[in-house]
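Enquirer: below is the sequence, then the predicted model.
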Amino acid sequence: MARAEQNPTILTVSESDSGRLDQYLVRELPSYSRSSLQNWIKAGLILVNGSTAKTGYDLSPGDVIEISQAEVDVKDDLDQPSVPLDILYEDDAILIINKPAGLTIHPGAGTKGQPTVASAFKAYMGAKALPGDQDRPGIVHRLDKETTGVMVLAKTTDALRHLAAQFKDKSNFREYVTLLDGVLPSDEMMIESYLYRDPRHRLRFASMTPEEYQIEVLNGRDMQGYRYAKSFFNKRKVYGNRLTLATVRLSTGRTHQIRVHARTLKCAVVGDNLYAPTLRLPQGFAPDIRTILESADRQLLHARRLGIIHPVDGRRLAFEAPLPSTFRSVLELLEKYNIAAE
């Protein structure tokens, strides 16, 4: 079992982040699993205002949380097979990769026996101790299993902490490319809402407008689990007055955010088997195009650009992952239907 040194981490609870201690930590420290954080609390490794607390402790604005864990166990084997990483950039602190479709970020329900980004990263780094939770070493942010594109992985504890802070305070830049089933009503659109687990479907998230959210708050409803999300959609091309090629810039980074917001705009991501209705293209599209898109088995969503501040020297860096060949081929076939030049 390898060991990774950890310096104490100090967090101060803001006005909008009160709630259960364990739930707060899951949101603030995405590189660690809920079970690990709960175990640290029970072991007295996490203090609130200088005292130990229970997992269900109700936080208040201004509370100071100290994570005094000195060491983190990192499994020498994540018990998962590995795959080669498509590396875009590497130095002593960070690794930038182009994630392929079908690769989950870290082990979880239904991933036993399957490779993950975490297992591939661990295999690539060999015996070197890695920062973060033992099941998700170096993981700073996530992409959905079928989403492709650029990701950053942290190779040191300081890099992990620095990068996690950037994702939290939105000082980084994330841009996606997607093909939508529908035509965006405006060339540029901003959508903001509160996302929450869909009570009718455990794998999906639902969306609530800010106005609806405020009404629920005024009515005294418990809004824990409702997370603010903001996306910017930019129309690039329209194909056959039916499909839109769009870029999407994230202001926040919630689970399924782009997919939920696209559905809210009535322009679901093509190939999204969770949020999109069955795709049936009009006869104006050639049979081969209709067959390819109507039978797509993954969402056409790609994380194209990522901008970060280097955790060691403070440089502003930008990385770009090329579109997967399958996505690129679809766009080439659609080009003859383009009715709005980029």
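Expert: Done, it's in.

Enquirer: from here on, just use CA atoms for contacts and neighbour counts.
Expert: Fine.

Enquirer: can you name the element that comes right after the top helix by length along the chain?
Expert: Of all the segments assigned as helix in the chain under DSSP state H, the longest by residue count is helix 157-169. Per DSSP states H and E, the first helix or strand lying C-terminal to helix 157-169 is strand 173-181.

Enquirer: what does that following strand rub up against?
Expert: If you take CA atoms under 8 Å, 6 or more residues apart in numbering as the criterion, strand 173-181 is touched by 242-250, 262, 267-270, 279, 300-308.

Enquirer: and for stretch 248-260?
Expert: Under the criterion CA under 8 Å, 6+ apart, residues 144, 167, 170, 173-178, 195, 205-207, 227-234, 268-269, 272, 275 lie in contact with stretch 248-260.

Enquirer: end-to-end on it?
Expert: Stretch 248-260 has its terminal residues 13 Å apart, counting by CA to CA, to the nearest Å.

Enquirer: next one: stretch 120-139
Expert: The straight-line separation of the ends of stretch 120-139 (CA to CA) is 12 Å.

Enquirer: buried residues of that stretch, list them for me.
Expert: Residues of stretch 120-139 classed as buried under the neighbour-count rule (16 or more other CA atoms under 10 Å) are 120-123, 129-139.

Enquirer: with the residues you listed in mind, which one is nearest to R290?
Expert: Relative to R290, the closest of those is A120; by CA to CA it sits at 35.6 Å.

Enquirer: which helix or strand contains the closest one?
Expert: Using DSSP H and E, the secondary-structure element containing A120 is helix 117-125.

Enquirer: ok, structure two:
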Amino acid sequence: MADDLELQEPDEQDLFEHLRIVVDNGQALLRIDKFLMNRIENASRNRIQHAITAGTVLVNGQQIKASYKVKPSDVISVVLPHPPRDTEIYPEDIPLDIPYEDDDLLIVNKSAGMVVHPGYNNYTGTLVNALAHHFSSFPQLPGNDGRPGLVHRIDKDTSGLLVIGKNEWALTYLAKQFFDHSISRKYIALVWGDVLQDGSITGYIGRSAKDRKVMAVYDDPDKGKWSVTHYHVLERFGYVTLIECQLETGRTHQIRAHLQSISHPLFNDAVYGGNRILKGTVFSKYRQFVDNCFALLPRQALHAQSLGFIHPTSKKKMEFSTPLPDDFRLCLEKWRAYTSWKELE
């Protein structure tokens, strides 16, 4: 059931409003910020002006200033971070690993097992509940009740880095980078099988017709949303391979569904078939070894290792990375030891 709930989280692209407005022929000249206030529900003038400054409001494909006056037949496109959900968020004193924080943003190293945002059956104990407590000493944000801003997410049982916007400007500026796919993100994954060479996986990701709890990769654009993952081999262990994945897009379960589609599902990914022995021998000692690895790493072997983006205020390139958590590291050590032992036989 929990995995089905996880799928209720939207794609990263869906965290943003992407609007296209064609101005009526009878429209009188009007400043674009005032015009959009009347056309976008719950959008303050301040929020719209931040979006214009960040370059996420285009008129006829061109960036404009807040003083621009709309004219009949203008085509306006808008990218805005979604406002917070209606679900009441209660601050909880949950310890967080925060490698970096400033006035605009913070980086969180999320542990496996933590849900990012409250939802059905997960109203407490989430990252957002923890952030609401962490932000309790900060001023209230207009229309946001002081709540932290998410611009991307990672699955409950995936560990690693997330960037959080602390004010409307930072949220808007970061949202544009995610929407434009200019954020650099790399994941470390342990997959079943011997991955022979580096490569890329593309396709349209949508819910599986056979099982609504999982995502599938299709060739048909009517069945899903376009997705791209690049992968690079880091280390081979014969029956499993350690790889690095770089995302171009941010679809629900993208890496998990992509790797399953090329017959290399994540090690111990119960949703995508990686929680059983897919490669290796039939000997009982090997089965016991894999079971021991599953016990050390009781989740999918996926870690969001690095993030790179342009800072909203300084405009400098920022890059962050975090080492593998203990469960992932200890599992790799067992595979290294097993591979060395097999080579000595």
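Expert: Received it, and whenever you're ready, just let me know what you need. Since we're looking at a predicted model, the values are computed, not measured.

Enquirer: where does the TM-score land?
Expert: Once the chains are overlaid, their TM-score stands at 0.71 when taken by TM-score structural alignment, normalised by the length of structure 1; 275 aligned residues with a CA RMSD of 3.3 Å.

Enquirer: list the contacts of the longest helix of structure 1.
Expert: When contacts are taken as CA under 8 Å, 6+ apart, the neighbours of helix 157-169 of structure 1 outside the stretch itself are 4-6, 28-29, 93-94, 130-132, 138-141, 153-154, 172, 253, 308-309, 311-312.

Enquirer: separate out the buried members of these.
Expert: Buried by 16+ other CA under 10 Å: 4, 6, 29, 93-94, 130-132, 138-140, 153-154, 172, 253, 308-309, 311, out of the contacts of helix 157-169 of structure 1.

Enquirer: which bit of structure 2 covers the longest helix of structure 1?
Expert: Using TM-score structural alignment, the residues of structure 2 aligned to helix 157-169 of structure 1 are 168-180.

Enquirer: related to what we said a few turns ago, which of the contacts of helix 157-169 of structure 1 fall within strands?
Expert: Taking DSSP state E, the ones among those that sit in strands are 4-5, 94, 153-154, 308-309.

Enquirer: from the residues you listed, pick the one nearest L331 of structure 1.
Expert: Proximity to L331 of structure 1 was ranked across these by CA to CA; first place goes to I308, at 28.6 Å.

Enquirer: which residues touch that closest one?
Expert: Applying CA under 8 Å, 6+ apart, the residues near I308 of structure 1 are 163, 166, 171-173, 316-318.

Enquirer: let's see it at 7 Å
Expert: Contacts were defined as CA atoms under 7 Å, 6 or more residues apart in numbering; by that measure I308 of structure 1 touches 172-173, 316-318.

Enquirer: part of a helix, is W335 of structure 2?
Expert: Yes - per DSSP: H, G, I helix; E, B strand; the rest coil, W335 of structure 2 lies within a helix segment.

Enquirer: what number of residues lie near it?
Expert: Number of residues near W335 of structure 2 (other CA atoms under 10 Å) recorded here: 20.

Enquirer: got it, and H18 of structure 2?
Expert: H18 of structure 2 has 16 neighbouring residues, counting by other CA under 10 Å.

Enquirer: surely it is in a helix?
Expert: No - counting by three-state DSSP, H18 of structure 2 is located in no helix; its state is strand.

Enquirer: can you show me the helices along the stretch 1-150 of structure 2?
Expert: For the stretch 1-150 of structure 2, the helices defined by DSSP state H, counting those that start in this stretch occupy 2-6, 32-39, 45-54, 127-134.

Enquirer: center of structure 1 - which residue?
Expert: By CA atoms, centre = their mean, structure 1 has its centre lying nearest to R142, at 3.6 Å.

Enquirer: pretty sure it contacts H106?
Expert: No - using CA atoms under 7 Å, R142 of structure 1 is not in contact with H106; the gap is 9.0 Å.

Enquirer: aligned to H264 of structure 2, what sits in structure 1?
Expert: When structure 1 is aligned by TM-score structural alignment, the residue opposite H264 of structure 2 is C267.

Enquirer: who's in contact with its match?
Expert: By CA under 7 Å, 6+ apart, the residues touching C267 of structure 1 are 180-184.

Enquirer: so which of those hold up in structure 2?
Expert: Among the contacts of C267 of structure 1, the ones whose aligned partners also touch in structure 2 (both residues aligned by TM-score structural alignment, their matches' CA atoms under 7 Å) are 180-182.

Enquirer: of those residues, which is the most crowded?
Expert: Ranking the kept ones among the contacts of C267 of structure 1 using other CA under 10 Å puts L180 first, with 28 neighbours.
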